[in-house]
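Peer 1: Sequence isn't available, so here's the structure alone:
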């Protein structure tokens, strides 16, 4: 693996010392990442939450071990207006000195469920290194983000006493909807307030080119139930006259898209974003599109994924083929997942979807909703010093200029950060790359990307520590 300090002669002595400290501490950071990956910290219901607690304790121990923070604690906040507590998060704080700025570092230590183990090439919670990648659930999303923060702080502390203010917030339920996030921010606003917020939970352009994420689509997800009958009926006796719910679902679903696969819901908007050039074949290769299958939509391919809405039906409650019987189904329930373009609120988008469904539900089918989940999109303001310094640090650590990139996915809690801390500069960075396969079987972390992500953050923290506010 390339030594980060080898091509750093144009950097200051302090910067070179930071990069050398990252190199020297990388094996330790990798061992720490392996230890975290071994903990199956799934925050979803019906999973053992003792593992989430164990993961929080392990992260807290890492924060304590930096020797930097004045206080490290494991905290839980209520979910919404209820008395139910969310999953444990780690909070560590160190006030700024000598008028230096404060930086809030965010990541999450919970992970997605692992799914069918037969689809994994290695055991999901036994971190395994193959060809420069570490495989395991959470190896990238987002325990590598946690380690990026810890290792960057260690490197800075080895070179100088950090004067920058630091707040470390490692959430425990991001993959379960960040249900207590808003209350957590409100309860700890005094110590989480910062000049710059670094969210280490995104992607990079490639393993050689870093990204600063500047646009995120929002999301609207809901369960929709269509009902046409009081009870199931014999398909031979009544078929051809009585509308079944599956027919209603099929007819309704077809109205959601135009012939080219683009969204046909009136009221869902698009954003005006400049996007880098990218070939359709590159997207086809990354997504694993089968030969002969066309891409959908029109316009620049990255604009379709970053600046336009999309709709996916991610699940259907209906009898399986094995359990199919000769009956007319009275009701069908499906999960609708929409990604919405920057510039539109999730509430407005949900209202547009409801209007569309009401207008297109066929045969007078009754419509009900449940499981509604809304998350607003986000556009990063890159005019502040935080974005400037972050891009300079990335260029110095990676040896390549960063790309200002959009993400087709969503990080809804960023809107909560904006609401709670409207004056903060928010930077969305990450350790993933196009081959990471986060949320999928065989998730992995490219170790070269991890090393460079640590170095970039360490340089950012070091330079902020020299900045007078």
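Peer 2: Thanks, I have it. Model, not experiment: these values are computed from the prediction.

Peer 1: Going by C-alpha atoms from here, please, whenever you check contacts or count neighbours.
Peer 2: Noted.

Peer 1: can you give me the end-to-end distance of stretch 422-439?
Peer 2: 31 Å (C-alpha to C-alpha, to the nearest Å).

Peer 1: no wait, stretch 390-410
Peer 2: 21 Å.

Peer 1: Give me the contact list for that stretch.
Peer 2: 4, 8, 19, 203, 205, 208-219, 275-276, 305-306, 339, 375, 377, 427, 452-453, 455-457, 459-460 (C-alpha atoms under 8 Å, 6 or more residues apart in numbering).

Peer 1: Next one for the comparison:
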């Protein structure tokens, strides 16, 4: 097929693809502990049926020791043709009422801006739909061997890394297409070529053996929550840059994201300054960042006039591409242990060491993908990073060390609001992605496999 025919077939497929997207958005497939299993299991079965009908006749739910199963399939192409793995995930984030949705998160809603709103519409149901549309463009018979892996627990404690390690032969390929990313802005194509890693720990600060009356003892007696607050404040300098000695930083040479775009995308309140120094792209993708993502102490409803004896915070630090997660976490732990005020006792528990990832951009698969993306969007392609971490990529790289990685998707940074309220996707991004993926698979058959 030529480019025009693929464009036409993708356009013709969109009405049904949009209906499929809406059907999937309506299933609250939250794989987090404490949520009902039935919707996740239903989502897995509905997704399985869709891909079986699209051509993956041997698609099946794989056995895993625990958790929700991934979907795996393999559709052989002509002998000697390249082997491509398509990745996406079928679980979604929770959508609690306190997030402040303007429409029901489990009712797909087409609004005046043309976008489709609902939890998972972008992350990562759009990836499922892009893969589904790619298969439909080829009427279920792609020009090369295509493997499919759809994860069921990406948003929580993933079981796919262990599955890949146990079955590396299933993931032998020339190219991974990971459809769980997106452009910075709708219509402006980029590859995601670098991901920050993520290390985390829990720091507990203790000052007293038990609570004390704040009126009788307040003043000279140290309060653990105030000590924790002062300790957390040492993690950044006055500009908001990370102030932990020994933590790696860098610069970003690809596409940039303007301060105006960032403020609008993040819904930063009027008058509130952005933190850190340097270009926005540097701060998002090449500088470390630190956040306290949870705090444990007395809640407001149950509070009384007492000094707090101990308080804890969970600290997440995003680390730059090329950094060693063990060394970065070592630096963070050392800082926490040595910067507590007033001699407060500090105990740090390490909880996570997820490595960063960088894509190779000099192989035949990347060249074919660049051409395909330019054809689909009609303009030159840039490169962006992502502050998010996907530890699975390192595991896949170990299973297929010679394979290339293409990271893209329909989750535009400017407006998709993944993991937040009013998550949405632009159907045009999905359509252009279907065109790009179809063109890429076809182009690979004209290029010697890696």
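Peer 2: That came through, no problem. Note that the structure is predicted; figures quoted are calculated from it, not measured.

Peer 1: quick revisit: just the ones of the contacts of stretch 390-410 of the first structure in strands?
Peer 2: Secondary structure defined by DSSP state E assigns 211-216, 218-219, 339, 375, 427 of those to strands.

Peer 1: Next, format those as JSON lines and append neighbour count and distance to residue 392 of the first structure.
Peer 2: As requested, those are exported to JSON lines (neighbours: other C-alpha atoms under 10 Å; distance: C-alpha to C-alpha, whole Å):
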{"residue": "211", "neighbour count": "24", "distance to residue 392 of the first structure": "12"}
{"residue": "212", "neighbour count": "24", "distance to residue 392 of the first structure": "11"}
{"residue": "213", "neighbour count": "24", "distance to residue 392 of the first structure": "15"}
{"residue": "214", "neighbour count": "20", "distance to residue 392 of the first structure": "16"}
{"residue": "215", "neighbour count": "24", "distance to residue 392 of the first structure": "19"}
{"residue": "216", "neighbour count": "29", "distance to residue 392 of the first structure": "22"}
{"residue": "218", "neighbour count": "27", "distance to residue 392 of the first structure": "28"}
{"residue": "219", "neighbour count": "27", "distance to residue 392 of the first structure": "31"}
{"residue": "339", "neighbour count": "28", "distance to residue 392 of the first structure": "31"}
{"residue": "375", "neighbour count": "23", "distance to residue 392 of the first structure": "31"}
{"residue": "427", "neighbour count": "21", "distance to residue 392 of the first structure": "13"}
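
Peer 1: I'd like the residues you listed as JSON lines, with distance to residue 438 of the first structure appended.
Peer 2: Converted to JSON lines, those look like this (distance: C-alpha to C-alpha, whole Å):
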{"residue": "211", "distance to residue 438 of the first structure": "17"}
{"residue": "212", "distance to residue 438 of the first structure": "18"}
{"residue": "213", "distance to residue 438 of the first structure": "17"}
{"residue": "214", "distance to residue 438 of the first structure": "20"}
{"residue": "215", "distance to residue 438 of the first structure": "19"}
{"residue": "216", "distance to residue 438 of the first structure": "17"}
{"residue": "218", "distance to residue 438 of the first structure": "18"}
{"residue": "219", "distance to residue 438 of the first structure": "18"}
{"residue": "339", "distance to residue 438 of the first structure": "18"}
{"residue": "375", "distance to residue 438 of the first structure": "20"}
{"residue": "427", "distance to residue 438 of the first structure": "20"}
